[in-house]
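Colleague: Here you go, sequence then predicted model.
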Amino acid sequence: METTPEQLTLEGVPAPRARRRPRAAGEVAAELPVARVCIDLPPAHLDRPFEYAVPAALSEDAQPGTRVKVRFGGQDVDGYLLERADEAEHEGVLVPLRRVVSPERVLHPATARLARAVADRWAGTLADVLRLAIPPRHARVEAEAAPGEPTRVAPPSPSATAWADYRGGPAFVQHVTGGGAPRAVWTALPGEPGTRWPDAIAQAVAAALLGGRGALVVVPDARDVDRVLAALEEAGVPRWAPGLLGGAVRLTADDGPSPRYRAFLAASRGHADVVVGTRAAAFAPVHDLGLVVCWDDGDSLHAEPRAPYPHVREVLALRSEIEGAALLVGGYGRTVEAQALVAAGWAHDVSADRARVRARAPRVQALTSTELAREGAAAAARLPTPAWRTIRDRLADGPVLVQVPRAGYLPAVACGRCRAAARCSACHGPLALHTAQGVPTCGWCGRMATDWRCDECGGAALRSVRVGSERTAEELGRAFPGVPVVVSGARSATGVVASVKDRPALVVSTPGAEPVAPAGYTAAVLLDAAVATAGSSLGVLTDAVRRWLAAAALVRSADDGGTVLLVGDAEQRASQALVRWDPVWLAVRELDERAALGLPPAFRMASVTGTREAVAAVVRRVTVPGLDVLGPVPVEGAERDAFEPDVRTLLRVPRSSGAALAAAVAASAAVRSARREGGVARIQLDPGELL
């Protein structure tokens, strides 16, 4: 008689679980009847996939990556279908999917892995990251019909001329062409058209395309997007249009929901193989990704202001590891975080030697109080005589750039008698003047102080404390009559000016809004240097040097007469880094100091800010080896109650324990969410500001 074989089990070891098909009301799909869904709800304790049954009628459209509607907590909520499975882990009856919002697959497996890694890295939730990664649906754009058989874009011509002056530059491009995944931190130099930073990025992108892979470029703002797209066209990579297979798309939120979603779908469907965009483009679904580029990683626009507050540089670093793509982090300056990648051996340094730097950079001079001592009382002038003379002499050959660190007219004023800071009588915010004859206005509540009187001495006269770009342009217009004055800035009447012509003009700009002169500026004057380095943030010095170098890079080389003047008593190391054109030296020193002081990026930190009880509850549940708890301390300017100000606690661990810290903080936040604890607690990993 035949007997059925019996699977033996060891004592104490659970028997293998029998495969179960889901139980659900109604007919379920014959194949892969279980859908695992990420629901779009913010509570941290819901940060896990939930199982639903796939109705047979929805089986064809309910594919991984599609948007779905599900029933959760007595209401219909949005979600993303992560995967289909044969069996369910849930013991009970599964609720069926309500409907498939669209059969368009917008969440690709690589994007899902990246989003999960970003959520874990910054102690966030997958739903929060997906809101950053995937733009809102635009049904009309999805329904747009293709114009017919697509035309394949011709491959670009190989070139690495813009990389010739950099040590390791040609090798990086060659490695990318060959299908490799090198990682580099690049310190860019100024140069002639064809050798500037957009041209170098375009040639690296072309190298990835020649190797049969796609590329992603993330820059701070829309002006930089336009410059990269123009350089790509010069390199043989055209703009994508419907009916083309290949080319580059522009992906920015400023373009509006329809163009943004159209560009996203072009990359998602594999029609475009290059994406150039701003912060959210870091998650763009480029097929067979071979190169990711982050330009000017120190710019604050790369830091996401919404939870879980990821930074583009770190997101692209994670993506390069997950998808095996090359990574290029570049800028005129060098951030301490980028230098940490080089110091750890994770990325290679790509920079020019001193001879190349001297050949391509302008002549830089710092006009400090020591250099101006011979001027006597005139040394205290905001525009000293040497700077005035340089502007006058160089205007004959072309435009001159004047960089001012503050926008507006008089962004800070004080009492003209006792020099006490002028404050609003309603909220005690700082007062500012927007025009010469204007009424002082509060920078916090916006009220006009029509009858302002000083609280200290009763005086009614005001004097300037900080001078903005508008007042500077007014003063320069009087000093140089007949010379056109162009003001560029987000708050100016003309907005941010993209470019100026190669003719005599005074261009007054705030940092980051400098227009481009095709042949370069003849000179640049960087005013109020002491203001730029007077902040208390960790990156104040490297950020000041980065802003100065970005302006100085628009000036002609020293051989062509280009001159840059730094006016003011800035911090000594920052001044030296600019004069020597050596941002790497400053970044190395800053990294060593932070390692000695236990500060990021040598250490990892978590900031917990909010009401005292809520912060204490979150911190109490975090247990990580080597944890150092700093605080709580009151947070200035964040009072919710006059008797109970907000507090901040910092959690610090060695970098090797960074992942454990993120996991512990996320677990504590999940407990807080599940228990519905009161108060407010804002959690941020690796905060940009610690003071």
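Modeller: The structure has been received and is ready for your questions. Numbers count the residues shown, from 1 in each chain.
Colleague: Please count neighbours and contacts with C-alpha atoms only from this point.
Modeller: Will do.
Colleague: count of neighbours near Ala574?
Modeller: Neighbourhood size, Ala574 [other Cα atoms under 10 Å]: 23.
Colleague: Could you do Trp346 as well?
Modeller: Trp346 has 12 neighbours, counted by other Cα under 10 Å.
Colleague: quick one: which helix or strand includes it?
Modeller: For Trp346, there is no enclosing helix or strand under DSSP states H and E.
Colleague: same question, Val629
Modeller: With DSSP H and E as criterion, Val629 is part of strand 628-641.
Colleague: What separation do you get for the spatially most central residue of the chain and Val545?
Modeller: For the chain, the residue sitting closest to the mean C-alpha position, by Cα atoms, centre = their mean, is His302 at 0.6 Å. Using Cα to Cα, to the nearest Å, one gets 18 Å for the distance from His302 to Val545.
Colleague: Distance from the chain centre to whichever strand or helix holds Tyr261, please.
Modeller: Assigned by DSSP H and E, Tyr261 falls within helix 257-268. Centroid displacement of helix 257-268 relative to its chain, using Cα atoms, centre = their mean, to the nearest Å, is 20 Å.
Colleague: buried residues in that helix?
Modeller: Across helix 257-268, burial judged by 16 or more other Cα atoms under 10 Å covers 258-268.
Colleague: Could you do stretch 472-488 as well?
Modeller: For stretch 472-488, by 16+ other Cα under 10 Å, it's 472-473, 476-477, 480, 485-488.
Colleague: Then stretch 228-237?
Modeller: 228-232, 235-237.
Colleague: And the furthest pair within those?
Modeller: The widest separation within these, taken as Cα to Cα, falls between Val228 and Gly236 and amounts to 12.4 Å.
Colleague: how about the helices in the stretch 401-550 of the chain?
Modeller: With helices called from DSSP state H, counting those that start in this stretch, the stretch 401-550 of the chain shows them at 469-479, 529-532, 540-552.
Colleague: sorry, back to before: for the buried residues of stretch 472-488, name the two members farthest from one another.
Modeller: Within those, two members stand farthest from each other by Cα to Cα: Phe480 and Ser488, at 18.3 Å.
Colleague: circling back to that earlier point, show me the contacts for the residue nearest to the centre of the chain.
Modeller: His302 is in contact with 219-220, 278-279, 311-313, counting by Cα atoms under 8 Å, 6 or more residues apart in numbering.
Colleague: this is the other structure I want to compare:
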Amino acid sequence: MTSPDEPEQGALLGLDDVPAAPRRGRAPGRKPGREPAAVDPVARVVLDLAPAHLDREFDYLVPAALADDAVPGVRVRTRFGPQDVAGFVVARAATSEHEGRLQPLRRVVSPDPVLTPAVLDLARRVAARYAGTVADVLRLAVPPRHARVEAEVLADLAERAAAPDEAAAVADEAAADDVVADDADDAAQDGPAASATVGAPVVPPPSPPGGEGWPDVWAPYRTGEAFCRHLLGGQAPRAVWSPLPGLQAPAGQEGTARVPHWAAAIAEAVRATLAGGRRALVVAPDARDVERVCAALAAAGVADVRRLQADDGPAPRYRAFLHARHGLASVVVGTRAAMFAPVPDLGLVVLWGDGEETLDEPHAPYPAAREVLAMRSEAEGAGFLLGSPGRTVQAQAMLARGWAAEIAATRDVVRSRAPRVRALTSVELAAEGPGAAARLPTAAWRTARAALERGPVLVQVPRTGYLPVVACAACRTAARCTHCHGPLGLRGARGTPQCTWCGRLAGAWRCEECGHDRVRAVRVGSERTAEELGRAFAGVPVRVSASSAPGGILASVPADPALVVATPGAEPVAEDGYAAALLLDAATATAGIDLAMATRALHRWIAAAGLVRPGPDGQVLLVGDAAPAPTGALVRFDPAGLAERELDERRELDLPPAVRIAAVTGDADAVRAVVDRVELATPETVLGPVELPVDDRLEARVRVVVRVPPAAGAELAAQLRASLAVRSARREGGTVRVQVDPQEML
């Protein structure tokens, strides 16, 4: 009989197998120290394996020495064929359906059960929706282990278990300081065992100065107060929210630093949830919005908050993850990485900034934070709040099918809180004379000059950099790199044209059409705009807030008169609000073939307009001939109306979200093989194949789109998963990428 210490593949659940034949020269029996656990000796393990046909649970033997540590949720190492593979124990059982001999677990990496049943269930749901594997989702959900941080957190839990009364009374100040730990050797450092999660109870926040804050913040909305009352009562309301523009001082704290109104409203919804005895999770598109939410929570009296962001580094991220897992935080606020945070007793999930590209996961299976949090709300019985300056068509579809209710203010309240908006189109500027053709028309220049007497002026430009796109000065042909055919741009007034894809300099560039060697601007970036404004407004300070700017993205600016040039999403908050905002290059913002171009442009415009003073004290000028629909929606401050119109048009044209789609991209033969095994891929539902451009940045050759009714979306994902499993089992050649509901097609 085969010795139990020899490599052998674990058993696939539900797969009949023939018992291993005895081998000559080996005595039966077990090696000392490898006796199975007395209770539930079978561990069901999800392994970190890439092939789709291995996306299932495997049975392994639990040695008696690991019986206490190999509990569901812990990390383990085990053999899979010739490999040493990582995985998670997801269950313990008394028996196995496998008829052969089970391979034993090699070791328990950590006794801390970091994979909770709720997150495992969510990972399975996400994998099923997006035709992915559970292993892929778990790589997104559970961050890599950091041994030193884990030892610190488990030691803290042990202290709390030893003195629970004292631990509950002492604030966890040290844990709140996300100090980056030194790198440690994970194999050499294992934290102390934690047989159970100790955690801490939800800490109800104290009432802010001046009494309850949420009635004041949510009172302008028709159903806002009712939403908070449901949270306070332990219910699970679901809402799509259109926030009012403007800044707001914390309740009862007039004269202190003001935060965006949306952040104050989120803080009060969270406070109502905590007062009801449950925890909350808030997901925002970037670190700046995370900081604003945390500032609003602090002003609302909520102190037990943890930030969970991938950009913070391995140690702070893992520390925040463990604090959430063990109930050491009442609120978790983070970016996209936080949508899987294991928050116990979850009462509310909040998604701010729906429509921002940073909320779409770029790694397989490419889930969107909106859908992940919606699934989580349903599975865990938590409230759901989706807020955004604009409104996506997908959010409007949630309202249309009755899955969520709308929270919005009446039109008269919106008009009183919004700044005055004016669209400077070519028709509007027809009487301005030669100044109407300038990038900054005379009317915009006069408005900015007058507003500078009252405070800062925001100037939003669509692109960062100096001249991100250039063309031939003679024939206007787009200038492209001779190596990779990427667009050329300029980084400075005296710079050399440079490829924005591969970075190669094009000092000897000549136009392929006419042979001319000079270039002209096609798109103007934030740095060139600041340079032009500095000349147009002599003596006025000009600040730039962009990822490419020397000072980076600014969080805030003082109330002193200044021109603040910012790209979308990088607008800093002015202390008393901006006196005016100029939204330049409006035509560029709505140019393109993206289905979401109109709603995305309106989202960016309203986000900037929301930082301007309300009423006649603030003005917003949209400069350029943008598409009529988003232009009108901005003038009316009506993102819901635009989203409803877009949804109606998509229903007529059978476009998402009126249908579910899947894009299969890759080599032609590989794509054909995957699609041919999908029963729902009929001539009526298949679009393509369409050839894609081939360059150094894109290896794919063709794309096939499968379009089905929403009711068949789950079956389409299941059939795609099965086809990918066959592909990996057969080791078919070529490259294939499958995306269900790809963001560029939504």
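Modeller: Thanks, I have the structure now. This is a predicted model, so every value here is computed, not measured.
Colleague: TM-score for this pair?
Modeller: With the length set by TM-score structural alignment, normalised by the length of the first structure, the two chains reach a TM-score of 0.93; 660 aligned residues with a Cα RMSD of 1.7 Å.
Colleague: For the helix holding Tyr261 of the first structure, give me the average deviation versus the second structure.
Modeller: Helix 257-268 of the first structure: mean distance to aligned residues in the second structure after superposition is 0.7 Å, counting by mean Cα distance after the TM-score superposition for the first structure.
Colleague: immediately after that helix, which helix or strand?
Modeller: Next helix or strand after helix 257-268 of the first structure toward the C-terminus (DSSP H and E): strand 274-277.
Colleague: Hmm, Val153 and Arg319 of the second structure touching each other?
Modeller: Yes. With contact defined as Cα atoms under 8 Å, Arg319 of the second structure and Val153 form a contacting pair (7.4 Å).
Colleague: list residues touching both of these two?
Modeller: By Cα under 8 Å, 6+ apart, no residue touches both Arg319 of the second structure and Val153.
Colleague: quick one: the longest helix along the first structure aligns where in the second structure?
Modeller: Secondary structure of the first structure per DSSP state H: the longest helix is helix 658-675. Mapped onto the second structure using TM-score structural alignment, helix 658-675 of the first structure covers residues 713-730.
Colleague: Would you map the helices across the stretch 51-200 of the first structure?
Modeller: For the stretch 51-200 of the first structure, applying DSSP H, counting those that start in this stretch gives helices covering 109-121, 126-133, 139-142, 169-177, 197-210.
Colleague: Out of those, which is closest to Leu410 of the first structure?
Modeller: With Cα to Cα, the closest approach to Leu410 of the first structure among the helices of the stretch 51-200 of the first structure belongs to helix 197-210: 34.7 Å.
Colleague: Next, the mean deviation of the closest one compared to the second structure.
Modeller: Here the mean offset of helix 197-210 of the first structure against the second structure after fitting is 0.6 Å, by mean Cα distance after the TM-score superposition for the first structure.
Colleague: Pick the most deeply packed of the helices of the stretch 401-550 of the first structure.
Modeller: Comparing the helices of the stretch 401-550 of the first structure by mean neighbour count (mean count of other Cα atoms under 10 Å), helix 540-552 ranks first with a mean of 25.
Colleague: contacts for it?
Modeller: Contact with helix 540-552 of the first structure is made by 298, 332-336, 362, 403, 511-512, 514, 524, 526, 532-534, 564, 571, 573-575, 577-578, 581, 583, 586-587, as judged by Cα under 8 Å, 6+ apart.
Colleague: Return the list of helices and strands in contact with the strand holding Val629 of the first structure.
Modeller: The helices and strands touching strand 628-641 of the first structure, judged by 3 or more Cα pairs under 8 Å, 6 or more residues apart in numbering; DSSP states H and E, are strand 644-654.
Colleague: so how many other residues sit close to Glu166 of the second structure?
Modeller: If we define neighbours as other Cα under 10 Å, then Glu166 of the second structure has 12 of them.
Colleague: Identify the residues contacting it.
Modeller: Glu166 of the second structure sits in contact with Arg160, where contact means Cα under 8 Å, 6+ apart.
Colleague: Run through the neighbouring helices and strands of the longest helix of the first structure.
Modeller: Counting by 3+ Cα pairs under 8 Å, 6+ apart, helix 658-675 of the first structure packs on helix 109-121, strand 603-610, helix 612-620.
Colleague: Return the mean post-superposition distance for the lengthiest strand in the second structure against the first structure.
Modeller: Counting residues, the longest strand in the second structure under DSSP state E turns out to be strand 83-93. Superposed on the first structure, strand 83-93 of the second structure shows a mean distance of 0.6 Å to its aligned residues (mean Cα distance after the TM-score superposition for the first structure).
Colleague: okay, and that strand goes to which residues in the first structure?
Modeller: Residues 75-85 of the first structure are where strand 83-93 of the second structure aligns, with TM-score structural alignment as the criterion.
Colleague: cool, stretch 451-469 of the second structure as well?
Modeller: By TM-score structural alignment, stretch 451-469 of the second structure lines up with residues 394-412 in the first structure.
Colleague: cool, and stretch 552-568 of the second structure?
Modeller: The aligned range for stretch 552-568 of the second structure is 495-511, by TM-score structural alignment.
Colleague: now the matching stretch, how far from the centre of its chain.
Modeller: The chain centroid and the centroid of stretch 495-511 of the first structure are separated by 25 Å under Cα atoms, centre = their mean.
Colleague: So for it, first residue to last residue, what's the gap.
Modeller: Counting by Cα to Cα, you get 13 Å between the two ends of stretch 495-511 of the first structure.
Colleague: ditto for stretch 332-347 of the first structure
Modeller: Stretch 332-347 of the first structure has an end-to-end distance of 17 Å (criterion: Cα to Cα).
Colleague: residue range for it in the second structure?
Modeller: By TM-score structural alignment, stretch 332-347 of the first structure lines up with residues 389-404 in the second structure.
Colleague: Tell me which residues of that stretch come out buried.
Modeller: 389-399, 404.
Colleague: How much space separates the closest residue in space to Ala396 of the first structure that isn't next to it in sequence from Asp397 of the first structure?
Modeller: Closest residue to Ala396 of the first structure apart from its sequence neighbours, by Cα to Cα, 6 or more residues apart in numbering: Pro504 at 6.2 Å. As judged by Cα to Cα, Pro504 of the first structure and Asp397 of the first structure stand 7 Å apart.
Colleague: Can you pick out the residue with more neighbours from those two?
Modeller: Pro504 (18 against 15).
Colleague: What are the neighbouring residues in contact with that one?
Modeller: Neighbouring residues of Pro504 of the first structure by Cα under 8 Å, 6+ apart: 395-400, 483-484.
Colleague: Return the set of buried residues in stretch 714-725 of the second structure.
Modeller: 715-725.
Colleague: returning to that earlier point: of all the residues in the longest strand of the second structure, which ones are buried?
Modeller: Within strand 83-93 of the second structure, the residues that count as buried by 16+ other Cα under 10 Å are 86-92.
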